[in-house]
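Colleague: need coordinates for the below:
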Amino acid sequence: MDADFVYLLAGIALLLAVVLPVALRSAALSAPVVLLGLGALMGLLPLPEAVRLTPGDDREVIEHLTEFTVIISLMGVGLALDRPLNIRAWGSWRRWGTTWRLLLVAMPLSIAATAWLGWWVMGLAPASAILLGAALAPTDPVLASDVQVEGPTTDEDDETEIDEHDEVRFALTSEAGMNDGLAFPFVHLAILVVGAGSLADWGVQWVAWDLLGKVVVGVAIGMASGWALARVAFRSRRPSIRTAETGEPLLAIAAVLLSYGLAQVAHGYGFLAVFACAMTLRSMERTAEYHALMHQVIERLERLLTLVVLLLLGVAISGGLLDSLSWRGAAVGVVLLLVVRPVTAWIALRVGARRKHEVDGEGLGPRERLATAFFGIRGIGSIYYLAYATGHEHFERADTLWSTVAFVIAVSVVLHGITATPVMRWLDDHRTAAAAR
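Modeller: The predicted structure follows:
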């Protein structure tokens, strides 16, 4: 990409990141929708070919840009969640029940259904179909800010009151925090199917290492690094390095890079490590304002990176990225967003679900369950997974995969970006009315 255009693009994205959130506050329209549309319009201009990112020529740039955007987003999600997760308390695990059901039931069902549609409807080879399902598995609520939690809150008078009370926003945010990493085993499955001859060659390795081992390594490193950084920030014997007292929020960025780098070097899943690190940081001194300071820095960087990626995606879409999209691929994309995700998430949320407010307010009513199932927003993680996989193996009809994934993201950004504000407002109004009775 032309270096001068990088400055211009970053400037445009930063300006819009400052202006759009306030300008669109009262509109049923999200900033990602505007940025994607603006990028598409820019793509129609007679821009030099050097400024257009293409999967073939710029795959590594795309991979690393989206990789960095995702890990910044994951730190933001981990710091924003107020509901604690105590791994030694069963009650704490139960309060995350909606998240576990979305991850362990909805996501595998969605991957399987999408892969089957890719094979049966689009005629993809098995490895390419699996990759399509895995790449489109992660959800990304940052692309519709109205469906994610707002950020860390504190209550200096009573720490037990720090919790998430909006189950829909909590479910969607926590799901996105974890499924970015938990989709990785299925990306590796697609890579193994291409490179190995038979199930006997890779089956045991995939289950033991890619599905289980790397998850454990990533989570363990994330928790350890988060605990160590929290001890330094809040309880170091040397006041000069207690960053919680000095108010230096850049520790959050250091935490992102350290946890991700350590996990990657140890061959674990770095995405899970970053989220676990953020959750562990958030668990110490929960009433400290320092968490909000770190989250603000991450949120601003995340917003800038996301808007840059969406501008580039818009430029690529109008510049020919959708040339390999067939009506079958478009149909699969629409079915994924309107049928596969809502149905699989609805089934997952019904499995073992308790009545709303039955135990400490945990649970989803019919309206909340429907909204949670609908907002399966696809985003930047899908681009990263596709770039990562195509860089490791040659997949048949890779151009079709890129076109289909780009189409799904574009439709998701517009569909969910337009509906997020009115739907969440409807839920809030209904919740307020029910509480007043």
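
Colleague: from now on I want contacts and neighbour counts done on CA atoms only, so please keep to that.
Modeller: Noted.

Colleague: give me the contact list for stretch 336-352.
Modeller: 98, 101-102, 105-107, 109-110, 113-114, 369-370, 372-376, 408, 412 (Cα atoms under 8 Å, 6 or more residues apart in numbering).

Colleague: among these, name the ones in helices.
Modeller: 98, 101, 107, 109-110, 113-114, 369-370, 372-374, 408, 412 (DSSP state H).

Colleague: list the contacts for the residue lying closest to V217 once chain neighbours are set aside?
Modeller: Computed as Cα to Cα, 6 or more residues apart in numbering, the closest residue to V217 that is not its neighbour in sequence is G268, at 5.0 Å. By Cα under 8 Å, 6+ apart, the contact list for G268 reads G213, K214, V215, V216, V217, G218.

Colleague: next up, for comparison:
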Amino acid sequence: MSAEIFIFAGAVILLSAWLPLILNGSPLSLPMIAVAAGWIAPVFTGIEDPLVTYGGVIEHVTEIVLLSAIYGAGLKVDRPFNFRRWGSTWRLLLVVMPLSIAALAALAGWLIQLPLATAILLGAMLAPTDPVLASDLQLGPPGVGEEGESRFALTTEAALNDGLAFPFVLLGLQLTDGSAGTLAGLGHWFAVDFLFSTLGGVAVGAGVGIGLVQFNRILPEKWRLHVSNSGLAGLALAFVTYGICELLEVNGFVAVFCEAVAVRNTTQGFDYAQRLSHAAAQIERAVMVFVMLFFGFALSHGLLEGTRLELVAFAAAALLIVRPVATAIGFLGSGHERSTRTALGYFGIRGIGSIYYAAYVVAHHPIGWSHDVLTTTALTVLLSVVLYGATSPFAIRRLLPGGG
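Modeller: Reported below is the predicted structural model:
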């Protein structure tokens, strides 16, 4: 068995490097190929429900790929942190995402007949746009240039909303088990799980990033981190930052992004930042392929069982109605060009983040999910992979500066 595992792992990593060269500009994407391969591959034969059986494993594997993507996205942000200049990011996070969660919850209650708590949970699981599957839409490497407001906003939103969706996932779970069913329970959620966790993540991430840069500057030149020429050092620091947040029970995904932005904002020169970003992207792509292969296998082993028209309609509406309408409302009076608002409304890609939250709920809170929730999440992710994979070459050329 070990020989087959090594051959399979090597083939996956090789394909993650090779296939993008072949697929460039075509209506096929690496995630689409990975899902299809997982769907038809005779791997783990006999497992009835891979997500339930390996929920804990999937949770940690998706954590790794999200950490790599979030850290890499933070390093790409050349724009100095400024509340006004990051205005499009705040609109996406503070207006569009809550509106999307509320709309998805209402749609789930009406269309799928889910209870309120479960509907909120589903809305939160599907709220984050994906920094992994949307990598073609993001900013270029550090120092290359922002390539327009759309790319800046999509990059920063995707990197931050994976973490900012987590408090709302917890809210859905706490409403399900009754712990947030009172005014006092809701107050505890808002104060601890939302405010303290989010602000704590910002403080830890910024503190670690700025502290490392300052410490590195006082070292003799021959001992400074960039001399090692290792692109993995930054990713290792992201893991350390995330681990500290786990110990302190604050938001680790938010912390990792803030740490990467702090490093990028306080470091002069682009060479080492580009090496750090490149290493994160390589790990992200390889692990993403494993996740999407497993997702395809889960689809073929019962994850779509019980699919009905209402669930398909919900998945389509989540991507094609909820996201564009919420974005249109969120950017009222913003002054952004129509092409920017259209791009931000269209590219609401769902993927690894939603899979992570599904695995988290299954592994830690078995009373918080139902098969309809898992099936609807899977349908939305699958539709997202196919829709954006097939249309992104054309849409990028039309909507995103520097895309053609």
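
Colleague: give me the three-state assignment for the counterpart of the residue nearest to V217 of structure 1 in structure 2.
Modeller: G268 of structure 1 maps onto V250 in structure 2 when the alignment is built from TM-score structural alignment. Under DSSP: H, G, I helix; E, B strand; the rest coil, the three-state class of V250 of structure 2 is coil.

Colleague: check the one 5 residues further on too.
Modeller: Per three-state DSSP, the local secondary structure of A255 of structure 2 is helix.

Colleague: now name the helix or strand holding W227 of structure 1.
Modeller: Using DSSP states H and E, W227 of structure 1 falls within helix 214-235.

Colleague: which other helices and strands does whichever helix or strand comes after that helix contact?
Modeller: As assigned by DSSP H and E, the chain's next helix or strand after helix 214-235 of structure 1 is helix 243-246. Using 3 or more Cα pairs under 8 Å, 6 or more residues apart in numbering; DSSP states H and E, the elements in contact with helix 243-246 of structure 1 are helix 214-235.

Colleague: which helices and strands sit right next to the helix it packs on?
Modeller: Packed on helix 214-235 of structure 1, when contacts are counted by 3+ Cα pairs under 8 Å, 6+ apart, are helix 243-246, helix 251-265, helix 270-283.

Colleague: tell me the counterpart of R341 of structure 1 in structure 2.
Modeller: Using TM-score structural alignment, R341 of structure 1 sits opposite R323 in structure 2.

Colleague: distance-wise, check that match relative to P366 of structure 2.
Modeller: 29 Å (Cα to Cα, to the nearest Å).

Colleague: check the mean deviation of the host helix or strand of the match of R341 of structure 1 from structure 1.
Modeller: Following DSSP H and E, one finds R323 of structure 2 within helix 323-330. Its aligned residues in structure 1 lie a mean 1.0 Å from helix 323-330 of structure 2 after superposition (mean Cα distance after the TM-score superposition for structure 1).

Colleague: and the aligned residue in structure 2 for I221 of structure 1, how far is that from G252 of structure 2?
Modeller: Using TM-score structural alignment, the partner of I221 of structure 1 in structure 2 is V204. Distance check for V204 of structure 2 against G252 of structure 2: by Cα to Cα, it reads 9 Å.

Colleague: then I64 of structure 2?
Modeller: I64 of structure 2 is 12 Å from G252 of structure 2, by Cα to Cα.

Colleague: who has more neighbours, these two?
Modeller: G252 (29 against 18; other Cα atoms under 10 Å).

Colleague: and that one, how far from G200 of structure 2?
Modeller: Taking Cα to Cα, one finds G252 of structure 2 at 9 Å from G200 of structure 2.

Colleague: in structure 2, what residue corresponds to W116 of structure 1?
Modeller: Aligned partner of W116 of structure 1 by TM-score structural alignment: A106.

Colleague: OK, contacts around that match?
Modeller: A106 of structure 2 neighbours (Cα under 8 Å, 6+ apart): A119.

Colleague: give me the three-state assignment for E248 of structure 1.
Modeller: The three-state label given to E248 of structure 1 by three-state DSSP is coil.

Colleague: any idea how many residues pack against it?
Modeller: E248 of structure 1 has 15 nearby residues by other Cα under 10 Å.

Colleague: quick one: map it onto structure 2.
Modeller: So, by TM-score structural alignment, E248 of structure 1 is matched to S230.

Colleague: do V332 of structure 1 as well
Modeller: V332 of structure 1 maps onto F314 in structure 2, by TM-score structural alignment.

Colleague: ok, average deviation of the strand or helix carrying its match from structure 1?
Modeller: With secondary structure defined by DSSP H and E, F314 of structure 2 is part of helix 309-317. Comparison of helix 309-317 of structure 2 with structure 1 after fitting gives an average deviation of 1.1 Å (mean Cα distance after the TM-score superposition for structure 1).

Colleague: which parts of that helix are buried?
Modeller: L311, V312, A313, F314, A315, A316, A317 (16 or more other Cα atoms under 10 Å).

Colleague: so can I have a markdown table of these showing distance to P115 of structure 2?
Modeller: Shown next, in a markdown table, are these (distance: Cα to Cα, whole Å):
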| residue | distance to P115 of structure 2 |
| --- | --- |
| L311 | 15 |
| V312 | 19 |
| A313 | 18 |
| F314 | 15 |
| A315 | 18 |
| A316 | 21 |
| A317 | 19 |
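
Colleague: which one of the residues you listed sits closest to A127 of structure 2?
Modeller: A315 (12.2 Å; Cα to Cα).

Colleague: thought that closest one was touching L379?
Modeller: Yes - with contact defined as Cα atoms under 8 Å, A315 of structure 2 reaches L379; the gap is 6.2 Å.

Colleague: tell me how many other residues surround the closest residue to V70 of structure 1 other than its chain neighbours.
Modeller: Closest residue to V70 of structure 1 apart from its sequence neighbours, by Cα to Cα, 6+ apart: G381 at 6.3 Å. Neighbour count for G381 of structure 1, taken as other Cα under 10 Å: 26.

Colleague: who touches G381 of structure 1 in this structure?
Modeller: Neighbours of G381 of structure 1 in contact, by Cα under 8 Å, 6+ apart: T66, E67, V70, A135, P138, T139, D140, D180.

Colleague: residues contacting the most centrally placed residue in structure 1?
Modeller: For structure 1, the residue nearest the mean C-alpha position is D140 (3.7 Å; Cα atoms, centre = their mean). Contacts for D140 of structure 1 (Cα under 8 Å, 6+ apart) come out as A176, G376, I377, R378, G379, I380, G381.

Colleague: adding secondary structure, write these out as TSV.
Modeller: Shown next, in TSV, are the contacts of D140 of structure 1 (three-state DSSP):
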residue	secondary structure
A176	helix
G376	coil
I377	coil
R378	coil
G379	coil
I380	helix
G381	helix
